[in-house]
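**Q** from the sequence below, what's the structure:
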Amino acid sequence: MTSSGIARPAGGAARAVTRTLSDDPLGGTVRRTVLPSGLRVLTEAIPAMRSVSFGIWVAVGSRDETGPQAGAAHFLEHLLFKGTNKRGALEISSEIEAVGGETNAFTTKEYTCYYARVLDEDLPLAIDVMCDLVADSVLAAPDVETERGVILEEIAMHDDEPGDEVHDLFARAVYGDHPLGRLISGTEETVTPMTRRQIQSFYRRRYTAPQIVIAAAGNLDHAAVVKLVRQALRGTPLDTDPASPAPHRSATPAVRTRPAATVVEPKETEQAHVILGCPGIDRLDERRFALGVLNNVLGGGMSSRLFQEIREQRGLAYSVYSYASQYADSGLFAVYAGCAPGKVDEVLDLTRAELARVAATGITEAELARGKGMSKGSFVLGLEDTGSRMSRLAKGELLYGNLMPVDELLARVDAVTLDDVNALAADLLGRPMSLAVVGPFDESAFAAR
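**A** Purely as a prediction, here's the structure:
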């Protein structure tokens, strides 16, 4: 990707810098503008579409919180929809819905996203509303108390979903007290005492122009989008002095993980939920393309080894799959299964045996071809949606520091060899495995393992 630096004319005033990043035959024309404040705007023009997806991405997530702040990023995400100096909560939602659009937001461990999808003719409205709520929310005290109740209900609802809870339990087993091991939502103990002042401080310290990427994809004109963004942000706290964009999150030092452990959450459920896995690789690791292929072969679809062995041939579980999560400085690789409590031992034995088999002998040429085809097909099919294209722009800028052209990404997958996958499998699947279990058990049930 081109440099993120800010050019300044002879008079000393900063100006926006615009570059064309790609004119991809499999995509649209991608342009990038760095505003004087350090805020970046990326667009992909797709004239054949009649809609536009518009997103504001902030390089702040739950891992940026201290222990007492746990849940602040997610709390803030809720509050920004409650009202600004120009609009109340009802106006924010009704203005977008009145034109048939949709808006939402989500918080992850490393970033937060606010987005809208509208008809192309309504993009100016979407830009004005979304920039307003991200840049100039008031965080009124009554709204803090209202949303506190909503979030506590959300936490309680999550606790009633053991299939979701087990993933958080597994992250805690691997990362312990590190922020990557915490719940994105926070807990009742951290959310209940959180004050408006604490959230306001988090908002103004973290939501700065250099930390923000705005991305849009669909039937649009880049220059018009930049102009509308600048108008919408004029006079807000994001209309700041010249600065350079923040660099993407560093991969060093690497996150320290805990020794392999077994963590059990006793719960009277009809089905046991188990995750077996280990620390993986970070998102800039060159082996990430081989990991995508390996994951597809092991548990990435109905033709995968684990699905065929555990569900199709033995009928031991309805849901079984593998997955990889990657962060700036760490990652996870894991296998999930939901099964009857009495079948847990057999499912775990089969899973361990399959992982050990692949670690020792690798995969076949036919599996390599199928795994690569799955990776390429799922990526290209995702380009049919403006939301996916918008996300790709933002993640490329925010997480990777560059936007890999579609052809190059497909070529990187094609370049993965059998030796690449088998070497990664020997390393990754040979690591000590942690186990997370939610179900009618106690720790002693797995002590021998």
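**Q** contacts, neighbours, all on C-alpha from now
**A** OK.
**Q** which helix or strand contains V30?
**A** strand 29-34 (DSSP states H and E).
**Q** any idea how far the residue lying closest to M404 once chain neighbours are set aside is from L183?
**A** Leaving aside its chain neighbours, M404 sits nearest to G396 (7.3 Å; criterion: Cα to Cα, 6 or more residues apart in numbering). Shown here: G396 relative to L183, a distance of 25 Å by Cα to Cα, to the nearest Å.
**Q** tell me which of these two has more neighbours.
**A** Neighbours per residue, other Cα atoms under 10 Å: of G396 and L183, the larger number sits with L183, 21 against 15.
**Q** wait, isn't that one in contact with H167?
**A** No - shown here, L183 and H167 do not form a contact pair, counting by Cα atoms under 8 Å, at 10.0 Å.
**Q** another one to check against the first:
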Amino acid sequence: DFANEKFGNNYAVIYKREGKDPTELKIDKPQITPIATNRDEVSAFVSEIQNSKVTPIEPLFLDFDKEMKILKAKSNTPVLYKQNVTNGIFSLIYVFDMGTNHDKALGTAFNYLTYLGTSKKSPAQIKTEFYNLACSFNVFPGTERVYVMLEGLAENMDKALGLFEELLADPQVNKEAFTNLSTDILKRRTDAKLNQGSNFNKLTQYAIWGPDSPDNNILSEAELKSMDPQELTTRIKNLNGFEHRIMYYGPYNEQKLLSTLNALHNVPAKLKPVPETDRFKQVETKENKVLLAEYDAKQIYLGMNSNDGRLFDPKIEATRELYNEYFGGSMNAIVFQEMREARGLAYSANAYLSSPSKLKYPYTMRTFIATQNDKMDDALQAFQLILKDMPLSENAFKLAKEGLITRLRTDRIIKENVLWSYIYAQDLGLKVDRRKEIFEKVPSMTLSDIKAFQEEWVKNRTYTYYILGKEADLDMKALEKYGPVQKISQEELFGY
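**A** Predicted coordinates:
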């Protein structure tokens, strides 16, 4: 109404001009002189704040034996249980330790599920019933796990679970929905190739895994178009027949929950073991090399990845956490100070020694910087310098230690996150909350400890350098100093 009243019959025209601007002028790259950082100095105001007395917040760490229980439902199915004493909302999740690494069609199958009905109820009726019950379902198929989730009002859980199990057991093929889903998937794939972040994410996965990456283990366009959707509904029906765990956070007591699950969870008396797969291996970085992927932009994304094959070791975790906090964890960290503040090389920059998510995976040293195309060599040289000879600052170390300790003091893992923490701990062979040991060890650590850790775990590593940018704007001779250059096409990056 406002627009009609004020603008009347007037209109606006916007012309979007595409192509190269013939009047564009290049500005010579100025000489960059690093400034001397004053990270060891503070103002009187900051000093006053630092010296003020505050009562420390006491940390709260998890005791899994007290915070949760492990029950057994029918077919010997483990149930991770934590009661919700706050409100009347529940969350029920079936956790299957299999994913697209085991079957690349699983992701498509469970995207398809949301469009389906049963032999007795249409997709619209299914949606309406869930809406009326104030409940919803979702399925998250990952590379190594599938999470089948039902959540909503606990007073309607039994009805919602019955409806959900009915859908999982009796999904009916909807050919029109599959055609639309396939079209959407292919459109999203095309759009992803236009996005700088998506391209860099694929390049990162290529650097970590090589050409055979879990991220690209997807149905090809030909496979998608020729697939009989009945194959997808069969996968949905078969899922409950595999071994799995159940996570429950809600108001039901133990007895009521088990009674409900035993009555409604549709599983055979004997579950099939999850199939093993060990196809995908992270590439060990035995020599320096460069991966270059083309993307037309004024800013490059540049990463470094190093995998020397060392696996999870709980004894180094406290030192690793403090090293990451000191070296690359914040705006006060060495990486940000040296790469952005001192040298003006970065829009953003970080570096960290990444902990594996499972026992079979290695630690990896990773760096990232977004910078202008003509600053590529400067950025690489600067990163190499601080990775090899880490700047030492007692004041920065003190802030890093205080920051990590404060975060551990104030961090709270509550409600359903207790169950997630238990699963992640299990993945690393742990039975306790590892934050407790980190909190106990960090206060006595010194900058010398971090330096020793850096020399053992970071210094003199070999790297896979991976760069997303416009090749015509890059100094290729400078790039070749860091290792043989391998050009990666978009088709290789995305797998299509």
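**Q** how big's the offset between the strand holding V30 of structure 1 and structure 2?
**A** Strand 29-34 of structure 1 differs from its equivalent in structure 2 by a mean of 2.1 Å after superposition (mean Cα distance after the TM-score superposition for structure 1).
**Q** mind listing the strands for the stretch 201-350 of structure 1?
**A** For the stretch 201-350 of structure 1, the strands defined by DSSP state E, counting those that start in this stretch occupy 212-218, 262-266, 272-279, 317-326, 331-339.
**Q** any idea which of these is most buried?
**A** strand 212-218 (a mean of 28; mean count of other Cα atoms under 10 Å).
**Q** circling back to that earlier point, any chance of CSV for the strands of the stretch 201-350 of structure 1, columns distance to C131 of structure 1?
**A** Shown next, in CSV, are the strands of the stretch 201-350 of structure 1 (distance: least, Cα to Cα, whole Å):
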stretch, distance to C131 of structure 1
strand 212-218, 9
strand 262-266, 42
strand 272-279, 37
strand 317-326, 29
strand 331-339, 32
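**Q** out of the ones you listed, flag the one nearest L152 of structure 1.
**A** Closest to L152 of structure 1 of these, according to Cα to Cα: strand 262-266, at 19.9 Å.
**Q** so where is that closest one in structure 2?
**A** On the basis of TM-score structural alignment, strand 262-266 of structure 1 is assigned to residues 290-294 in structure 2.
**Q** on that earlier part again, chain center to the strand holding V30 of structure 1: distance?
**A** Put simply, strand 29-34 of structure 1 sits 22 Å off its chain's centre (Cα atoms, centre = their mean, to the nearest Å).
**Q** where does the closest residue to K451 of structure 2 other than its chain neighbours land in three-state SS?
**A** Nearest non-adjacent residue to K451 of structure 2, counting by Cα to Cα, 6+ apart: M390, 7.6 Å away. Following DSSP: H, G, I helix; E, B strand; the rest coil, M390 of structure 2 is assigned to coil.
**Q** what strand or helix carries S448 of structure 2?
**A** If you go by DSSP H and E, S448 of structure 2 is part of helix 447-457.
**Q** quick check: angle from that helix to strand 364-372?
**A** Orientation check (axes from the mean of the first three to the mean of the last three Cα atoms, to 10 degrees): helix 447-457 of structure 2 against strand 364-372 gives 100 degrees.
**Q** what are the buried residues along stretch 430-443 of structure 1?
**A** Going by neighbour count (16 or more other Cα atoms under 10 Å), the buried part of stretch 430-443 of structure 1 is 430, 433-441.
**Q** would JSON lines of the residues you listed with distance to V34 of structure 1 and secondary structure be doable?
**A** Formatted as JSON lines, the buried residues of stretch 430-443 of structure 1 follow (distance: Cα to Cα, whole Å; DSSP: H, G, I helix; E, B strand; the rest coil):
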{"residue": "G430", "distance to V34 of structure 1": "45", "secondary structure": "coil"}
{"residue": "M433", "distance to V34 of structure 1": "44", "secondary structure": "coil"}
{"residue": "S434", "distance to V34 of structure 1": "43", "secondary structure": "strand"}
{"residue": "L435", "distance to V34 of structure 1": "45", "secondary structure": "strand"}
{"residue": "A436", "distance to V34 of structure 1": "44", "secondary structure": "strand"}
{"residue": "V437", "distance to V34 of structure 1": "47", "secondary structure": "strand"}
{"residue": "V438", "distance to V34 of structure 1": "47", "secondary structure": "strand"}
{"residue": "G439", "distance to V34 of structure 1": "50", "secondary structure": "strand"}
{"residue": "P440", "distance to V34 of structure 1": "54", "secondary structure": "coil"}
{"residue": "F441", "distance to V34 of structure 1": "54", "secondary structure": "coil"}
